[in-house]
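K.L.:
Pasting a predicted model and its sequence here:
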Amino acid sequence: MSSLGGSLLHTNELNKDRPIPTGLTTQIPPLLKLLGNRSQLNYRPIAVCPIRINKTTGELEAEPDYDLMLSEVRKNWDEKLPIMRYDDNLVSRIATMGGQTVMITDILERFSDNLNTFALRMETMNLEIALTTSAADIAGHVTTLRNLQGLSVMTITLPQYSPAAMVKKRVFDIIVSTIAIICSSPFMLVIALAIKIEDGGPIFYKQERIGKNGKPFYIHKFRSMRVNADAYLEQLLKEQGQEMGARYKLKTDPRITRVGNFIRKTSLDELPQFFDSFIGTMSVVGPRPQRQFEVDEYDQVYATRLLVKPGITGPWQTSGRSDLNEEESRQLDVAYVQYWSILGDINYILRTVGVMLNPRGAY
């Protein structure tokens, strides 16, 4: 095994065979002792992050007994290791510390959302996952099982998140966006004139959305609604018996202009987003960007859609759009994060052209 520049130890509360201190549900201390005695394994811990499973929600959370954890770490490792808190910023902190591998000291429940979403968060940042137990079932991941001095270590990776693959994705976005901007320029000019002639208002509409890793950005569209349409949204939703949320949709929306109705049905209102893709705030293909109040409703599985850049088109646009129910829409977005590829993106683009020519589910 080649030497690693750094490892992060991460744990859950399973593996009951090894003794653990009273009050802790972690196997970190025994593993630290094992790694200290077997330096030939070439894993050098740089931090630990103890977690447990919340018995009420079933989700992962930080281990609360910091002092006891610190005491046990110092007993089993000569050097001082920082203890990291499990939260939404964990991945960025690992990257800042120079970590290369996240080692899970005991297996998470097979087929569980906890294991799948945790692995996705790490692997989309090109961090390797190492499991010190028998192989877990993680579809779509490249797995390698090594036996090192009697210790079985399985590593899992998603090859589409390697640095080389991400460069290809960015180059693909630039090329496709450039071609789209050039080819659609005559259509964009006609649309701009039509919008201006209809009511004299602004041609473009921009709105803050949430992008990759929860970073806000502005999305750009051709304006398809009356001026100041956002101010009327909450009132209209109440009139139709809906609430502001992640899946509201107005089938009859009086805010839409005549030109707007046409460009929305044909998705021509999305053309300015190729400029967003060109500059890198969006990708050509990916989950659609949503607003902060919608993101606030995400559960841990659906939140994985924020691990990639939002797209101009994607699985939702080519699979029924607004006619999909909430569960179907979420499954498509999460599946894209785990299985995307350049060939898959090309397929979505071709399918999008078909949807534009024969729109359905668009309102």
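P.N.:
Now that the structure is in, tell me what you want to look at.
K.L.:
hey, let's count contacts and neighbours off CA atoms from now on
P.N.:
Fine.
K.L.:
which parts of the helix ranked longest in the chain are buried?
P.N.:
Across the chain, the helix with the greatest residue count (assigned by DSSP state H) is helix 163-199. Judged by neighbour count using 16 or more other C-alpha atoms under 10 Å, the buried positions of helix 163-199 are 169-170, 172-174, 176-177, 181, 188, 191-192, 194-195.
K.L.:
CSV for those, including distance to Asn37?
P.N.:
CSV is the format used below for the buried residues of helix 163-199 (distance: C-alpha to C-alpha, whole Å):
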residue, distance to Asn37
Lys169, 42
Arg170, 44
Phe172, 47
Asp173, 48
Ile174, 50
Val176, 53
Ser177, 54
Ile181, 60
Met188, 66
Ile191, 70
Ala192, 70
Ala194, 74
Ile195, 72
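K.L.:
Nearest to Arg330 among those residues?
P.N.:
Nearest to Arg330 among the buried residues of helix 163-199, counting by C-alpha to C-alpha, is Lys169 at 22.7 Å.
K.L.:
Confirm for me that that closest one is in contact with Ile342.
P.N.:
Yes: counting by C-alpha atoms under 8 Å, Lys169 touches Ile342, with 6.9 Å between them.
K.L.:
Got another one to weigh against that:
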Amino acid sequence: MSILSEQRARTVSATPSRSLRYLPASAFLLDLTIISACTVIAVLGRKEFGFFDNPADVSAAVAVAGPFIAAGWLLVLLLFGAYDKSVFGDGTDEFKRVTNSTLIAAALVGVGCYILKAELSRGFFVLVFGLALPLLLLGRGLLRRTLHSARRRGALRHRVLIAGSPSHVDEIAGVLQRESWLGYQVVGCLTPAHDVTEETRLGVPVLGNSDEATSVVLDSGADVVFFAGGALSSANQMRKVVWDLEHHDVQVVVAPSVTDISSERVRVRPVGGLPLIHIDPPAWSDASRWGKRTFDMVGSGGLILAFTPLFLIAALRIWVFDRGPIFFRQTRIGKDGQPFGCFKFRTMVVNAEAMVAKLQEELGQSALLFKMKDDPRITKPGRWLRRFSVDELPQLFNVFRGDMSLIGPRPQVAREVELYDNAMSRRLHVRPGMTGLWQVSGRNDLSPEEAIRLDLYYVDNWSMVQDLSILARTFGAVFSSRGAY
């Protein structure tokens, strides 16, 4: 029995989580608490904390204006969709709405005080909005992390029905299964009338035909239905299904046959009533521009200075162990297929390279992304260096020289690059990095296929915001040592 079939057997009698309806209310109460707390802190800050040269008691004025400010602030958040159910769980839309609403609320308070000639302390104004915006974003971030954690444990999930051809159903089901934090529990699928299969290749049970969508959705207790390729024969049929489902609180989602595309590259433009999905070109060319290069030079230079004592400790431990070379320099393939010398602290025995072919033969692995969890070539100090990724630190000099970047796909040796197919060769469009998306997503615990998928996603959807996010997540991945060997 497949994973999806086992999941369905355990949960087929379950109903969609009723707790989902309380998400907007939870966010509202969280925002109200933060705004109220920031108001109190701003009053105390204006009077007690010494933030200003002339302390003043503004509690009397705030007692009158405060409730109106808070109510108006929350109203702006509501009007700008900060509590729409669609924004919770993923994407940046939630944070954009909170930010824009807060800035607009601040502008309205400022303009209102000017027009009404209200004597509201400017110090209080700066403190309350300056404190509240980052705290509101932090609160939403913590709420999202809590939601993701609950969904990974099987709670707060939507029951999903997928309509489409078996291949399209499996494509979507595979993504929803992989990204469990999205909270979609696949309970079955609908296939075209001519299809007679009882179960897809991934094990998704076929509950009926696509033209029976309304009745099957209601019988299965699903609250979300995905329409994929091959689901319905015409736009009129799709419109009829949407009309039928609109009375039953069922969300309809149209899933195009496109995966691993970031939201920043997708735009939907209705033309003559026809929603057209525009996909911007891949962003790998942007990853080579001067902004990223400047970031790499400044970042690597600062890290080299900061880690100098650690360099000395690591070098001493390696030399004392076997009196062998401290550094290991290996030719790797960089941007556009150009070879370069990649520096690392030596973590293996001196003749490690000569042992690779024999180990591959014993394990039955190919050269592509070859890794061993208990590699006999690793020395005692090498295990410590690898556990905390200290062995990679000399690559900061490669970054400073321009051979590598702080963030990007890991550089590979020539024999691995020779095994690339057309898709994998896209990794060579950007400079290789010291850390990357697959390193912060599990490192060597991931399968080679998943590591490749994440590398290609990074290349096609590069952004500086994503680089900063990966860099921040790298510290957690290093200190947890998850997947490091």
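P.N.:
That came through fine. Remember, it's a predicted structure, so these values are computed and weren't measured experimentally.
K.L.:
Need the TM-score from the superposition.
P.N.:
Overlay of the two chains. TM-score (TM-score structural alignment, normalised by the length of the first structure): 0.56; 219 aligned residues with a C-alpha RMSD of 2.5 Å.
K.L.:
In the second structure, what range does stretch 295-311 of the first structure match?
P.N.:
Aligned by TM-score structural alignment, stretch 295-311 of the first structure falls on residues 417-433 of the second structure.
K.L.:
Tell me the gap between that stretch and the middle of its chain.
P.N.:
22 Å (C-alpha atoms, centre = their mean, to the nearest Å).
K.L.:
same deal with stretch 331-347 of the first structure?
P.N.:
That offset, for stretch 331-347 of the first structure, works out to 12 Å (C-alpha atoms, centre = their mean).
K.L.:
ditto for stretch 143-159 of the first structure
P.N.:
On C-alpha atoms, centre = their mean, the centre of stretch 143-159 of the first structure falls 25 Å from the chain's centre.
K.L.:
follow-up on the earlier one: by contact count, what packs against the longest helix of the first structure?
P.N.:
Counting contacts by 3 or more C-alpha pairs under 8 Å, 6 or more residues apart in numbering; DSSP states H and E, helix 163-199 of the first structure packs against helix 258-265, helix 273-279, strand 283-285.
K.L.:
so what corresponds to Leu324 of the first structure in the second structure?
P.N.:
Looking across to the second structure (by TM-score structural alignment), Leu324 of the first structure lines up with Leu446.
K.L.:
can you give me the strands in the stretch 1-150 of the first structure?
P.N.:
For the stretch 1-150 of the first structure, the strands defined by DSSP state E, counting those that start in this stretch occupy 7-10, 45-49, 51-53, 60-62, 101-104, 128-131, 142-148.
K.L.:
After the last one, which helix or strand is next?
P.N.:
Same thing as strand 142-148 of the first structure. strand 151-157 (DSSP states H and E).
K.L.:
Kindly confirm my reading that Arg332 of the second structure is in a helix.
P.N.:
No: the assignment for Arg332 of the second structure is strand, going by DSSP: H, G, I helix; E, B strand; the rest coil, so no helix is present there.
K.L.:
before we move on, back to that, compare the strands of the stretch 1-150 of the first structure and give me the one nearest Pro202 of the first structure.
P.N.:
Going by C-alpha to C-alpha, the one of the strands of the stretch 1-150 of the first structure nearest Pro202 of the first structure is strand 60-62, 46.9 Å.
K.L.:
where in the second structure is the aligned partner of the closest one, by residue range?
P.N.:
Under TM-score structural alignment, there's no match for strand 60-62 of the first structure.
K.L.:
now swap in stretch 253-267 of the first structure and tell me
P.N.:
By TM-score structural alignment, stretch 253-267 of the first structure lines up with residues 375-389 in the second structure.
K.L.:
So which bits of that stretch are buried?
P.N.:
Quick answer for stretch 375-389 of the second structure (16+ other C-alpha under 10 Å): 377-379, 381-383, 385-389.
K.L.:
what sits against Gln466 of the second structure?
P.N.:
Not one residue lies near Gln466 of the second structure by C-alpha atoms under 8 Å, 6 or more residues apart in numbering.
K.L.:
Could you find the counterpart of it in the first structure?
P.N.:
Checking TM-score structural alignment: Gln466 of the second structure goes with Gly344.
K.L.:
Does Phe475 of the second structure lie in a helix or a strand, and which?
P.N.:
With DSSP H and E as the test, Phe475 of the second structure turns up in helix 464-480.
K.L.:
Could you do Pro409 of the second structure as well?
P.N.:
With DSSP H and E as the criterion, Pro409 of the second structure is inside neither a helix nor a strand.
K.L.:
Where does stretch 216-224 of the first structure end up in the second structure?
P.N.:
Stretch 216-224 of the first structure covers residues 339-347 of the second structure once aligned (TM-score structural alignment).
K.L.:
residues in contact with the matching stretch?
P.N.:
314-315, 318, 325-334, 378-379, 381-383, 385-386, 390-395, 397-398, 403.
K.L.:
What is the neighbour count of Trp316 of the first structure?
P.N.:
21 (other C-alpha atoms under 10 Å).
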